[in-house]
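# build me a structure from this.
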Amino acid sequence: MDARHVPVLLAEVLKLLAVAPGERVLDATVGLGGHSGAILEATGGDIELLGLDRDPRALEIAAQGLARWGERVRLAQSRFSRFPEVLAEVGWEGVDAVILDAGISSLQVDDPERGFSFLADGDLDMRMGGVAAGEAPAATLVNKAPFERLRDIIREYGEDPQAGRIARAIVAAREDRPITRTLELAAIVAAAYPAKWRATARQHPATRTFQALRMAVNAELAELEAFLERIPDYLRPGGRVAVIAFHSLEDRLVKWAFRREAAGCVCPRDQMVCVCGHVPRFRILTKKPVTPGPAEVAENPRSRSAKLRAAMRLGPDQAWGEQP
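Prediction:
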């Protein structure tokens, strides 16, 4: 397994999923195989595991690391929102456990040519699936999007109060020549920040802008929404799903999706009579998100913003889901 890859909240994931021998497991973001490998180890390999990832290079590394489990493991290049199609392709009607790690991988961040890092020079790309993914690279968004769209992306996904200044600086800079390199964009963003902000900032001024552009390029929130909407239909009764989010907007989507599935009536509050017929399908297993402890953050600083939530699929005769 790649030495740079440290699976986040590993012990907590294993405990919450509680995978038993003979079960089918979906790792919707297999990455370099850290969580999958640990689940296989914990069950002595007596499970079937399907791992998905957009990134073909990540799948190559995961395949090497998980090779000793042989036919117990299947890997497929796919967005995690398309998991039902992949399940159908392998002949699975449902699964017993699901793990989704919504964070960007070290493999992507540490390769300058992928364009995710503002600390090393590379093409302004940011596509998780690589060049063959079909999406437009970040350079297209940076150089073609109108000011208003750039501002809104940086404000919403980056939660940056300087979004207007940054977007204005990008638009002004691209009038001279296209912005095609990561360090070029990082310098433009840093210069757009007020001097006092730059002097007191605890992180690089470009951190939030790069995060926002990456999320927009890869449609990350739409991907997560689609996954959360579809996963209850494919979890077997008693099956568990665990999602690790690294952004407040992602965590909010997970929280409300789990709450909605754990609730009874989901009609508007001002409606006197229930007409939705909604039946609780989840029991929430984490009243609050599980976060890394000091030891894990010290060992893996990139884990510091991780938030883990989990839920269990209820059967038709089981008790109601836990109410928020």
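# okay, CA-based contacts and neighbour counts for the rest of this
Noted.
# residue contacts, G164?
151, 155 (Cα atoms under 8 Å, 6 or more residues apart in numbering).
# which SS state does it fall under?
Using DSSP: H, G, I helix; E, B strand; the rest coil, the structure places G164 in helix.
# which residue ranges of the stretch 151-300 of the chain form helices?
163-174, 182-192, 195-200, 207-217, 220-230, 248-262, 294-299 (DSSP state H, counting those that start in this stretch).
# can you name every helix or strand that the last one contacts?
Judged by 3 or more Cα pairs under 8 Å, 6 or more residues apart in numbering; DSSP states H and E, helix 294-299 is in contact with no other helix or strand.
# may I see the buried residues of that helix?
The neighbour-count check on helix 294-299 (16 or more other Cα atoms under 10 Å) flags 296-297 as buried.
# name the residues that touch that helix?
If you take Cα under 8 Å, 6+ apart as the criterion, helix 294-299 is touched by 9, 303-304.
# which one's the longest strand in the protein?
Taking DSSP state E as the criterion, the chain has its longest strand at strand 235-245.
# second chain to compare with the first, below:
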Amino acid sequence: MVNEINDNLITKKDGIYVDCTVGEGGHSKAIYKYTEGKSKIIAVDIDYEVLEIAERRLEDLAEKIEFFKAPYQDIDLVLKGLGIDKVDGFLMDLGVSTFQLKGEGRGFTFMNDEPLDMRMDTESALNAAKVVNEYDEKELARIIFEYGEEFKFSRRIAKSIVDRRPINTTFELIEAIKKALPYNEIRRRKKHLATKTFQALRIEVNKEFDNIRTALDKFTEFLNPGGRVAILTFHSLEDKIVKHYYKNQGNYKLVTKKPLYPSEEEVEENPRSRSVKLRVAEYLG
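Got it, this is the predicted structure:
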């Protein structure tokens, strides 16, 4: 949704824009091109491996793009460290990157047998193996129910996991989930049977919902009046947080009254974009 982001995020071409989840650099490069190289871009990511990829891909734009390894909820520390008081826009893409899904040993995918990790920040102490093997059954069920939206079978999955501990790999976890689900339920599901549980564990490991709320609060401190925030969400819980936050903020107005969705052509090219929603809000000052 490059065009939709640029059209709604960029208010002036010589502004300062913060890409809080730079990933492999696609959005930062698009902002640079859209602003004809006149803008300054602060590119941040918690994942050092993807940040290195972005730096290599955009090394010819080094004069206009500065890269920092940091979680987006600590964006205030990055900007203060640079001596930047105000910016004109923040962008957050809350999806898991293709690199992370395909990266060996990261444990984000259920397509390969890998150690249970799921950390976006590989220096973090909490990983999926600790959640799976150390959380009690009740807490596991809550996480799978709330974060995975596994409403009917969260307790059964949690019990199956606890009964099969220790679980150290993605395939071992998938087998525990499979044993908890009725055969007809497995056949009925359009997505992989482990999708919801993997989502729940990833959110818990990376404290994603808490971090989103923290970041949204900090953006206000640094936005110029008329500056904007653009956020791409990939599931309903993230979108709900963003929607309610800006709906209840008197110093913002919604640029997008309803979320924007990718075009049919984009979904054909990138099936993972099917669930993406873009919301944009403008700071009134």
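# superposed, how do the two chains score by TM?
The TM-score (TM-score structural alignment, normalised by the length of the second structure) is 0.97; 284 aligned residues with a Cα RMSD of 1.0 Å.
# tell me who's in contact with the residue most central in space within the second structure.
Within the second structure, the residue whose C-alpha comes closest to the C-alpha centroid is L94; the distance, by Cα atoms, centre = their mean, is 2.2 Å. The neighbourhood of L94 of the second structure, defined by Cα under 8 Å, 6+ apart, consists of 21, 231-234.
# residue in the first structure matching it?
With TM-score structural alignment as the criterion, L94 of the second structure lines up with A102 in the first structure.
# would you map the strands across the stretch 51-200 of the first structure?
The residue ranges that make up the strands of the stretch 51-200 of the first structure, judged by DSSP state E, counting those that start in this stretch, are 73-77, 95-101.
# just give me the neighbour total for the alignment partner in the first structure of Y252 of the second structure.
Matched across to the first structure, Y252 of the second structure falls on F282, judged by TM-score structural alignment. When neighbours are counted by other Cα atoms under 10 Å, F282 of the first structure registers 31.
# and for L284 of the second structure?
Here the neighbour count serves as a burial measure; for L284 of the second structure (other Cα under 10 Å) it reads 15.
# do the same with I84 of the second structure
12.
# in CSV, list the strands of the stretch 51-200 of the first structure along with mean neighbour count and distance to D233 of the first structure.
Written out in CSV, the entries for the strands of the stretch 51-200 of the first structure read as follows (neighbours: other Cα atoms under 10 Å; distance: least, Cα to Cα, whole Å):
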stretch, mean neighbour count, distance to D233 of the first structure
strand 73-77, 18, 21
strand 95-101, 23, 10
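# make CSV out of the ones you listed and add distance to P21 of the first structure.
Putting the strands of the stretch 51-200 of the first structure into CSV (distance: least, Cα to Cα, whole Å) gives the following:
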stretch, distance to P21 of the first structure
strand 73-77, 14
strand 95-101, 11
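# most tightly packed of the helices of the stretch 151-300 of the first structure?
Sort those by mean neighbour count, taking mean count of other Cα atoms under 10 Å, and helix 207-217 sits at the top with a mean of 22.
# which residues in the second structure does that helix match up with?
With TM-score structural alignment applied, helix 207-217 of the first structure matches the range 195-205 in the second structure.
# how much does that stretch stray from the first structure?
Superposing on the first structure and averaging over aligned pairs (mean Cα distance after the TM-score superposition for the first structure), stretch 195-205 of the second structure comes out at 0.3 Å.
# contact partners of that stretch?
Contacts for stretch 195-205 of the second structure (Cα under 8 Å, 6+ apart): 108, 118-119, 126-128, 131, 143-144, 146-150, 209.
# what's the spacing between the aligned partner of K159 of the second structure in the first structure and E184 of the first structure?
With the correspondence set by TM-score structural alignment, K159 of the second structure lines up against R168 in the first structure. When distances are taken as Cα to Cα, to the nearest Å, R168 of the first structure and E184 of the first structure turn out to be 15 Å apart.
# I'd like the distance between D125 of the first structure and E220 of the first structure.
Taking Cα to Cα, one finds D125 of the first structure at 15 Å from E220 of the first structure.
# same check on A257 of the first structure?
The gap separating A257 of the first structure from E220 of the first structure is 16 Å, by Cα to Cα.
# now do R72 of the first structure
From R72 of the first structure over to E220 of the first structure (counting by Cα to Cα), the distance is 29 Å.
# for the closest residue to R156 of the second structure other than its chain neighbours, what are its contacts?
Of all residues not flanking R156 of the second structure in the chain, A180 sits nearest, at 5.5 Å (Cα to Cα, 6 or more residues apart in numbering). In this structure, A180 of the second structure makes contact with 153, 156-157, 160, judged by Cα under 8 Å, 6+ apart.
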